[in-house]
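> dropping a prediction and its sequence here:
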Amino acid sequence: FIHSDSGEHKADLSYIESAANAIAPVLEKGNLVILESTSPVGATEQLAKWLSAARPDLSFPQDQGDAADIKVAHCPERVLPGYVLQELVSNDRVIGGMSKACSAKAVELYETFVRGECIVTNARTAEMAKLTENSFRDVNIAFANELSVICDKLKINVWELVKLANRHPRVNILNPGPGVGGHCIAVDPWFIVDSCPDEAKIIRQARLTNDAKPYYVIDQITQAADQFKKPVIACLGLAFKADIDDLRESPALQIVQELAGSNIGEILAVEPNIQALPAKMQDSNVELVTLDTALEKANVIVVLVDHKQFKAADKSQFAKKVIIDTRGIV
């Protein structure tokens, strides 16, 4: 997205427009155009308008419906990082055509490789379905993150509390963390907020709650570092979730970058899934080290990602350190 003058997150459709302009010259009658990128409601219709403007010699579904020369549909991707090819084939797909004929042609395409069910709806509902899925998760994560802050203030172990509450047959609280990352959950809810800013109150607040969590963790780290003349802070994890190398929108990476710019002390980063720090951190005072080195040198340990290597570590090695555990593994 882009930021408006008011600080709000606004949808940036320039990439879709660029793609439309790129494919428009080669379109032929009978072609099918599918938008898979997670997009705000109405983006597929806007795509069709751009194509129509570039190719007035062809008809499009907004004007000719089922009889249009070019069929246009939205089919949001549903894949989990690390399992993309597997989920591309096995997952159900929501097919949202701009007309019944558009949907039928899109289903015909996806059924050639999708083993899951192809579920037909209209383009706007298909767009909103993906945004809703990720916003639902964001709201539930925000509840857990807010609960963790409350528990800190009330001196309650949030991990024990969540386990106890989840024994209720209709309660399933997620585990809190240092924030929300990735290219979906941390982004998609803003598309709904941008579309209906006055109505999307809970969705907006969930985003604000989750975006604030990294700064809460940074405050905890700062207080811990103040206990030492020469603080050495080991941050365990940079990825946005466990056991992957994806750093997009990662709250862990954000926290480490903020610490690096604060002159708080020596910063060690442990990320077993990457070989080098991202380019924007190459000249920082952050050093990428092994877990053993971090546990040996650091006096403050911050668990930011629950990678399998961290969960399997001998927890007695943490005993003499100041621990800030945002993932509940220690």
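Looks like it arrived, so ask away.

> could you use CA atoms for every contact and neighbour count after this?
Will do.

> all strands for the stretch 51-200 of the chain, in order.
For the stretch 51-200 of the chain, the strands defined by DSSP state E, counting those that start in this stretch occupy 71-74, 93-97, 118-122.

> output the contacting helices and strands for the biggest helix by length in the chain.
What stands out as the longest helix in the chain, according to DSSP state H, is helix 123-154. Where contact means 3 or more CA pairs under 8 Å, 6 or more residues apart in numbering; DSSP states H and E, helix 123-154 is packed against helix 43-54, strand 71-74, strand 93-97, helix 158-165, helix 188-195, helix 201-225.

> here's the one I want to compare it with:
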Amino acid sequence: MTGARRGVLVRMGLMMGIALMTGACRDRAAPRADEPVRLDSVPRRVEARLYVARDWAWNEEDTLRVTVVNATEQPLSGQVNLFVGGRVEVLVDSAAALADSTPRRELSAEGTRLSWPLAALAPGASTEFRQAVRMPPAPAPARAGRRSASAATDTMTRFSVRAWVTGADGKEVATARDSILIRRGSEVVAGGCGGVKDVAVTRYGIGPLRLDMKSADVRTLCPEARDTTWPGPEGMTERGMAVRLAGNPVLVVLNGQTVQRIQVDTAGLRTGVGVGVGSTLADLRGRYGRTCAGQGEGQIAVWFPAAPGVSFGLDSTAVAAGPQVDVETLPETARVERMWVRAGTDDCPARPES
């Protein structure tokens, strides 16, 4: 056999061997249609599932749910975390199926974070954490001409939500993300007047009502607000708007179209330290200390450097001889008949502007 012929036969034999080997590999790589998938080929991991309702509104409550699935072969211990990109009110404790289900709450400029301990979740088991929260009152309407935010950058009606699970070593093992979207028109239905709860009287306002707010903004937040007038000092007619906060009547006093002061004449609304209409002068002094006094709105008024921006009208019948009132002569039992949130000075002996 010539050398050339022998070479051709060798090359043909090599090619046939390679073809047979390739076919065998293909046969091993393609499983039969009836061959079950081996469980070992399925990745085992921890999963976090986040449920966010789709019909949220300002100043209304709804529930967030986080389900943790332990698909590993080991018990899972660590912590479950839930973050909302806004300062929401936590209404009730979680209803998780674990012994210790009370969430720890942390507030920051970015939002509200809740966390629960997760102890020894068995392999193949799951548990659910449910948390009811209340969204904040509607913000003041945007001024005309201000560019509206796009859906991607909207931080006024869209709040990011993130849930994540950390192991006992603090490392993140699962995460899920979603968003709370405030429905259009809810600022009128539940924007912060008739439905708002647990508001405090502060130097800036009461609940969603603020000093220097425009009357049009008040009507947007409080669609039930009605215009009213009454005789003021020296026979002048004053204008305002009657609204209700947490079921309590409130009078918004206007200067032109701007809120000049806010007046409370009935018991129910209180300051952050718990005083209001019906409290005694002794109650006020016990909480605020140094007391200033003068005449305002036709009655004796007291105010406190420790509580700027708020004045209290008393039922005392004492008559001052001049613009200054001797606070030491006022009876400790005198009760508050009226509160004003207003601008002005707050030191003695200057009388607060009204």
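Here it is on my side, so go on. The model shown is predicted, which means the values in this text are computed figures rather than measured ones.

> where does the TM-score land?
In this superposition the chains share a TM-score of 0.25, using TM-score structural alignment, normalised by the length of structure 1; 147 aligned residues with a CA RMSD of 6.9 Å.

> winner for burial among the helices and strands packed on helix 123-154 of structure 1?
Of these, the one with the most neighbours on average (mean count of other CA atoms under 10 Å) is strand 71-74, at a mean of 30.

> so which elements touch it?
strand 32-35, helix 43-54, strand 93-97, helix 100-110, helix 123-154.

> identify whichever of those lies nearest to Asp219 of structure 1.
Of all these, helix 123-154 sits nearest to Asp219 of structure 1, with 11.9 Å by CA to CA.

> any figure for the gap between the closest residue to Val46 of structure 2 other than its chain neighbours and Phe129 of structure 2?
Sequence neighbours aside, Asn70 is the residue nearest to Val46 of structure 2 in space, at 4.8 Å (criterion: CA to CA, 6 or more residues apart in numbering). In this view, Asn70 of structure 2 and Phe129 of structure 2 are 14 Å apart by CA to CA, to the nearest Å.

> same check on Gln299 of structure 2?
From Gln299 of structure 2 across to Phe129 of structure 2, the span is 55 Å (CA to CA).

> coming back round to it: neighbours of the residue nearest to Val46 of structure 2, how many?
22 (other CA atoms under 10 Å).

> now do it against Gly13 of structure 2, distance only.
Distance from Asn70 of structure 2 to Gly13 of structure 2, counting by CA to CA: 55 Å.

> again, but for Phe129 of structure 2
68 Å.

> which of these two has more neighbours?
A count of neighbours by other CA under 10 Å puts Phe129 above the other of Phe129 of structure 2 and Gly13, at 21 against 11.

> that one reaches Val69, doesn't it?
No - contact between Phe129 of structure 2 and Val69 fails when scored by CA atoms under 8 Å: they sit 11.7 Å apart.

> could I get the helices and strands packed on helix 123-154 of structure 1 as CSV with distance to Asn122 of structure 1?
CSV is the format used below for those (distance: least, CA to CA, whole Å):
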stretch, distance to Asn122 of structure 1
helix 43-54, 10
strand 71-74, 8
strand 93-97, 4
helix 158-165, 39
helix 188-195, 17
helix 201-225, 23
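
> please, which helix or strand holds Leu9 of structure 2?
helix 3-29 (DSSP states H and E).

> okay, buried residues for the next helix or strand after that helix please.
Remark: after helix 3-29 of structure 2, the chain's next helix or strand is strand 46-52, criterion DSSP H and E. Neighbour-count burial for strand 46-52 of structure 2 flags Val46, Glu47, Ala48, Arg49, Leu50, Tyr51, Val52 (criterion: 16 or more other CA atoms under 10 Å).

> ok, so of those, who is nearest Tyr288 of structure 2?
Tyr288 of structure 2 lies nearest to Val52 out of the buried residues of strand 46-52 of structure 2, by CA to CA, at 43.8 Å.

> and the closest one, how far from Val80 of structure 2?
Separation of Val52 of structure 2 from Val80 of structure 2 (CA to CA): 16 Å.

> now Val69 of structure 2
Going from Val69 of structure 2 to Val80 of structure 2 by CA to CA gives 12 Å.

> what's the answer for Ser215 of structure 2, then?
Going from Ser215 of structure 2 to Val80 of structure 2 by CA to CA gives 45 Å.

> ditto for Val10 of structure 2
Distance, Val10 of structure 2 to Val80 of structure 2, using CA to CA: 68 Å.

> more crowded one of the two?
Neighbours per residue, other CA under 10 Å: of Val10 of structure 2 and Val80, the larger number sits with Val80, 24 against 10.

> give the contact list for that one.
Applying CA atoms under 8 Å, 6 or more residues apart in numbering, we find Val80 of structure 2 in contact with Ser115, Trp116, Pro117, Leu118, Ala163, Trp164, Val165, Thr166.

> can you count the residues close to the closest residue to it other than its chain neighbours?
Residue nearest to Val80 of structure 2 in three dimensions, not counting chain neighbours: Val165, with 4.7 Å by CA to CA, 6+ apart. Other residues lying near Val165 of structure 2 total 27 when counted by other CA under 10 Å.

> which element is Val165 of structure 2 on?
Per DSSP H and E: strand 158-167 holds Val165 of structure 2.

> now the next helix or strand after that strand and strand 158-167, what's the angle there?
Downstream of strand 158-167 of structure 2, the first helix or strand assigned by DSSP H and E is strand 172-181. Using axes from the mean of the first three to the mean of the last three CA atoms, to 10 degrees, the direction of strand 172-181 of structure 2 lies 160 degrees away from that of strand 158-167.

> buried ones in strand 172-181 of structure 2, by neighbour count?
Quick answer for strand 172-181 of structure 2 (16+ other CA under 10 Å): Ala174, Thr175, Ala176, Arg177, Ser179, Ile180, Leu181.
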